[in-house]
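>>> What would the 3D arrangement of this be:
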Amino acid sequence: MKNQVNDKDKLADKLEADEKEKIEAATKEALEWLDENQNSEKEEYDEKLKEVEAVCNPIITAVYQRSGGAPGGAGGESATEEEDESHDEL
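Just a heads-up that it's a prediction; the model follows:
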């Protein structure tokens, strides 16, 4: 995630300044936590991952929606439309 935020071929040019700051803060905090908690249980790692995902996933989704890359966007069919078509064949 940290690399994608700074890679112009990935997300760097598509993120708003505040979005980039939020992702950078979340990843920095997670990396610091990892450094300090190397002997933690799996559940603790999973919880920290969920915290980072809770910050990053909505931002990434918004970026792809703005750029037309979201499923169902840019003329593509949504999963519901595809499911409806498959049910018609029965």
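>>> CA only for contacts and neighbour counts going forward, please
Fine.
>>> all helices of the chain, in order?
2-6, 17-36, 42-66, 79-88 (DSSP state H).
>>> Which elements pack onto the first one?
Read that as helix 2-6. helix 17-36 (3 or more CA pairs under 8 Å, 6 or more residues apart in numbering; DSSP states H and E).
>>> Now do the buried residues in the helix it packs on.
Neighbour-count burial for helix 17-36, with 16 or more other CA atoms under 10 Å as criterion, is recorded at 19, 20, 23, 24, 26, 27, 30.
>>> Alongside the first, I'd like the structure of this one:
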Amino acid sequence: YWNRPQATAESYADSSWFRSGDMGCQDDEGFLFVSDRIKDMIISGGENVYPAEVEAAIAELSAVASVAVIGVADDKWGEVPRAIVTLREGQSL
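Prediction:
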């Protein structure tokens, strides 16, 4: 975390494993599936953005099959939301 050494240190387990804040599972074939986030808030320019609320708004679009919103580092705002969207077959936006 930018200028937050304590928060950065807390993000590592055993000084080697990075805790991203994502939750998921691994299937029998070794595929990883991200199912949720432990850290459910993005702070962007001092504003709190809740990914679940943004996801719900995007999911209302009839062309959208699934959506996930994540926080992405940004030089100006610190972090910004980014949506990863899968469209329904034959749909476009």
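>>> Work out the TM-score between the chains.
TM-score for the superposed chains, counting by TM-score structural alignment, normalised by the length of structure 1: 0.27, backed by 51 aligned residues with a CA RMSD of 4.9 Å.
>>> Save the buried residues of helix 17-36 of structure 1 as TSV, and put in distance to residue 83 of structure 1 too.
As requested, those are arranged in TSV below (distance: CA to CA, whole Å):
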residue	distance to residue 83 of structure 1
19	34
20	36
23	34
24	38
26	37
27	37
30	39
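>>> of all the residues you listed, which comes closest to residue 85 of structure 1?
Among the buried residues of helix 17-36 of structure 1, residue 19 lies closest to residue 85 of structure 1 (CA to CA), at 37.4 Å.
>>> I'd like the distance between the nearest residue to the closest one once chain neighbours are set aside and residue 82 of structure 1.
The shortest distance from residue 19 of structure 1 to any non-neighbouring residue, by CA to CA, 6 or more residues apart in numbering, is to residue 59 (6.5 Å). Per CA to CA, to the nearest Å, residue 59 of structure 1 is found 26 Å from residue 82 of structure 1.
>>> And these two? Which one has more around it.
residue 59 (18 against 10; other CA atoms under 10 Å).
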